[in-house]
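Undergrad: coordinates only, no sequence provided:
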């Protein structure tokens, strides 16, 4: 009997719904809706992975290894497949056993040996969760995959966080520059102020702030490759007198006070157990009256927060040990450290647009991306970014800019009386000072 109908029956039984996409098996057989994307099972090894790692991790391993693929619109396939896969349905033990037997027959006549995980998967993790050593290893896994690869995906701006879009935005680089400038205005940057950028990436924020606002900036990252690239950019723009790039943990930074601190897409790596330490450290590094801009992805709160689990694909292939928190918890912890939270702005839709641009860049440069990192790594990034775009569009996750200040002793106001004054241009504050 052809494989595809038997496999489709298993999928429908597992999901508790009709197969939402067409399915093609390794024997060439097909079944399912005639139009739309096609889920392709290229090798029976994909089923062996599911036998030993049922659920998302088994599927992820098959995807990264190229044993599972989608032909056609990836977004359309993910839109109809992700939610039922992630939510699942309760399967009675007897039914689960029968499904396992059928899966075993399709995978091979005898009990198969578990295939080794793709090499892109995080292997052994050592040390306590979110220790400095383990955090360095996690950051290296994600970011030290080659600056050339990131240039293909991110474009010339080299900004790895959501851009700021408007109906008049020309392209991704313009949208990223608008985001960086918004942060500078929210921080109220002035010439010769000291700025600390925590998790500085490839240096885009510190370069923008030094070039346009005349600040003296320190950028810290745990990625050696990011730091090397950022230093090259600093030297190319002759800003060595204003910008310093360090390979340094935020817990090791001790040369405050700074007039302003930016943390853009870094706090997701901190972890719940260390987050109060993170907010306490930033508070200590900031002068009284100084501002913090914390730009961070957030998840929706759960009825039982103890049930929160990191997505297994993200944890194994993308952001090892990364954790998301509801925005309310982040605001609360900032306040407990002594900050006065003055503004919270959601940019959820902006991140969906940004991710779609990154996916388009990757797909347009697919052959070069595969040459630089290998097919497995390129497949990881394509799936991760496309699925993330849909998650932001659905509202399952969001991203927020939280502006907080370290209060002065007198309690005097440290922000303009007019709300959100940073929405307007800031030429009178030193903008374009060094352009």
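TA: Great, that's in hand. Not measured: the values here are computed from a predicted model. Residues are numbered from 1 along each chain as shown.
Undergrad: CA only for contacts and neighbour counts going forward, please
TA: OK.
Undergrad: quick one: the strands in the stretch 101-250 of the chain, in order.
TA: If DSSP state E, counting those that start in this stretch is used as the criterion, the strands of the stretch 101-250 of the chain fall at 194-198, 216-221, 243-247.
Undergrad: as a markdown table, these with mean neighbour count and distance to residue 123 would be great.
TA: Supplementary listing: these in a markdown table, determined by neighbours: other C-alpha atoms under 10 Å; distance: least, C-alpha to C-alpha, whole Å:
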| stretch | mean neighbour count | distance to residue 123 |
| --- | --- | --- |
| strand 194-198 | 26 | 27 |
| strand 216-221 | 25 | 23 |
| strand 243-247 | 21 | 24 |
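Undergrad: and of these, who's closest to residue 122?
TA: Shortest separation from residue 122 across the strands of the stretch 101-250 of the chain is recorded for strand 216-221, at 20.4 Å, computed as C-alpha to C-alpha.
Undergrad: for residue 397, which non-adjacent residue is spatially closest?
TA: Closest residue to residue 397 in three dimensions, ignoring its sequence neighbours and counting by C-alpha to C-alpha, 6 or more residues apart in numbering: residue 299, at 4.5 Å.
Undergrad: ok, the one you found - contacts?
TA: Residue 299 sits next to 324-327, 396-398 when contact means C-alpha atoms under 8 Å, 6 or more residues apart in numbering.
Undergrad: host element of residue 289?
TA: Using DSSP states H and E, residue 289 falls within strand 286-299.
Undergrad: neighbouring contacts of the helix or strand following that strand?
TA: The element immediately downstream of strand 286-299 (helix or strand, assigned by DSSP H and E) is helix 312-313. With C-alpha under 8 Å, 6+ apart as the contact definition, helix 312-313 has outside contacts at 56-57, 60.
Undergrad: the residues you listed, buried ones only, as a ChimeraX selection?
TA: With 16 or more other C-alpha atoms under 10 Å as the criterion, this ChimeraX line picks the buried residues out of the contacts of helix 312-313:
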select :56,57,60
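Undergrad: secondary structure and distance to residue 268 for the contacts of helix 312-313 - can I get that in CSV?
TA: Rendered in CSV, the data for those read as follows (DSSP: H, G, I helix; E, B strand; the rest coil; distance: C-alpha to C-alpha, whole Å):
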residue, secondary structure, distance to residue 268
56, helix, 21
57, helix, 21
60, helix, 22
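Undergrad: ok, and here's another one to check against it:
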């Protein structure tokens, strides 16, 4: 079909009611759209069939993961321009943007003009159903959320994809959470600064017992034991992470001070601990379990002990009851993962008995971290595809780049919440000017 790009652009703009913010290059080699804009490459009509059957982010994600869609030019700019059409948030509906609503309205015959445009798009793509979802997609799950078995399966989907792949993306630090940047610093320096900041906020001293909830590949546990003399228990649900972390601990000569367990945090029963760190783990807990999570950590901490909860947050919806998890994230990245507004997190911690003493918002730091991870992936993309699959590498590139844009545009944030199990006497143990931890004192 000659000049498919022009027809696609016209049909898309008729459906959306706004100019298309990117150019389109179609499977026939034709191109249309604003000059100088990033180019959305539609390699196959199957991409359009996916979008017609699943309008919004899930159809887009399936086409992207299958290699039927690509972007030429600045990926971040393309995602930013498309975000209002595909990932629109904060409208009180919990919906997924103008594109999905337009196609659904056309299907519902609410607008003859939209129905005609949708019909023309169907004629362009053919009447055939879309192909099966890519192999990287998690099937829709049923049953109760956040049981121990279901959480273990979800964690395995995300983390047990090969330690070599994570080394490629994360770099030598093997830290999979927001770094703490200084101007001109490297990723490794920023990740070390983040680990040290956590230890200082927790006021770790030699011999202190630290529980590292969701310990990943052991970076914080090793840093706390080596630099602060702490005795650390790290727990993870990922067998691959645990094996890797234990090997690192042995290599550092810290087996007498660091224990790595494959264990659900709900099964930890050897408290009390002097300090608890939960970094990038609470996003997996879910709203139905969050108060239980806060209660469990409170019970594991000695009076006067500190909790450092490092967690991604989302902006509140006007109608919180309508909030739902993004389809792309749920099916391809973090099954059953949920984000909460920071106010809800602090409330749950306070209801459990904690005294929240400090909240530090560091979302710009996560945008910088994600951009570096994307650069690491793109620099060694053929190797990443060999270590996992081409589809999995595409999942990660889209997920990390889109997340970077979301942090930059204040659609999501990340916060370090310092809370204390304050004793009955009311002595929190914090200095009068607690932000002194931003500068590490000589020890």
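TA: Received the coordinates, thanks. Computed from a predicted structure; not experimentally measured.
Undergrad: to residue 415 of structure 1, which of the strands of the stretch 101-250 of structure 1 lies closest?
TA: Taking C-alpha to C-alpha as the measure, the strands of the stretch 101-250 of structure 1 were each checked against residue 415 of structure 1, and strand 194-198 came out nearest at 17.3 Å.
Undergrad: what does the closest one correspond to over in structure 2?
TA: Per the alignment by TM-score structural alignment, strand 194-198 of structure 1 matches residues 209-213 in structure 2.
Undergrad: for stretch 246-265 of structure 1, same thing?
TA: Following TM-score structural alignment, the aligned partner range for stretch 246-265 of structure 1 in structure 2 is 261-280.
Undergrad: so the longest helix seen in structure 2 matches what in structure 1?
TA: Scanning structure 2 for the helix with the most residues, using DSSP state H, yields helix 390-408. Counting by TM-score structural alignment, helix 390-408 of structure 2 lines up with residues 375-393 of structure 1.
Undergrad: superpose on structure 2 and give me the mean offset of that stretch.
TA: With the two structures superposed, stretch 375-393 of structure 1 lies on average 0.4 Å from its match in structure 2, counting by mean C-alpha distance after the TM-score superposition for structure 1.
Undergrad: state the distance from the counterpart of residue 409 of structure 1 in structure 2 to residue 354 of structure 2.
TA: Using TM-score structural alignment, the partner of residue 409 of structure 1 in structure 2 is residue 424. As for residue 424 of structure 2, its distance to residue 354 of structure 2 is 12 Å (criterion: C-alpha to C-alpha, to the nearest Å).
Undergrad: burial of residue 310 of structure 2, as a residue count?
TA: Residue 310 of structure 2 is flanked by 25 other residues according to other C-alpha atoms under 10 Å.
Undergrad: aligned partner of it in structure 1?
TA: Alignment of residue 310 of structure 2 against structure 1 is given by TM-score structural alignment, with residue 295 as its counterpart.
Undergrad: tell me how far that match lies from residue 334 of structure 1.
TA: Per C-alpha to C-alpha, residue 295 of structure 1 is found 13 Å from residue 334 of structure 1.
Undergrad: so what's residue 86 of structure 1 up against?
TA: By C-alpha under 8 Å, 6+ apart, the contact set of residue 86 of structure 1 is residue 56.
Undergrad: A helix includes it, no?
TA: Yes - with the criterion set as DSSP: H, G, I helix; E, B strand; the rest coil, the secondary structure at residue 86 of structure 1 is a helix.
Undergrad: which residues sit in contact with the closest residue to residue 69 of structure 1 other than its chain neighbours?
TA: What sits nearest to residue 69 of structure 1 in space, not counting adjacent residues and going by C-alpha to C-alpha, 6+ apart, is residue 40, at 5.0 Å. The contact partners of residue 40 of structure 1, taken as C-alpha under 8 Å, 6+ apart, are 23-26, 68-71.
Undergrad: check which helix or strand residue 40 of structure 1 maps to.
TA: Short version, using DSSP H and E: residue 40 of structure 1 is in strand 38-41.
Undergrad: how big's the offset between that strand and structure 2?
TA: Per aligned residue, strand 38-41 of structure 1 averages 0.6 Å (mean C-alpha distance after the TM-score superposition for structure 1).
Undergrad: number of nearby residues for residue 303 of structure 1?
TA: Applying other C-alpha under 10 Å, we find 8 other residues in the vicinity of residue 303 of structure 1.
Undergrad: what do you get for residue 348 of structure 2?
TA: Burial measure for residue 348 of structure 2: 17 neighbouring residues, criterion other C-alpha under 10 Å.
Undergrad: got a list of what it touches?
TA: When contacts are counted by C-alpha under 8 Å, 6+ apart, residue 348 of structure 2 is found next to 290-291, 294.
Undergrad: the same query, at a cut-off of 6 Å, please.
TA: Shown here is residue 348 of structure 2, whose contacts under the criterion C-alpha atoms under 6 Å, 6 or more residues apart in numbering are residue 291.
Undergrad: quick one: map it onto structure 1.
TA: Alignment of residue 348 of structure 2 against structure 1 is given by TM-score structural alignment, with residue 333 as its counterpart.
Undergrad: residue 320 of structure 2 now?
TA: Residue 320 of structure 2 maps onto residue 305 in structure 1 when the alignment is built from TM-score structural alignment.
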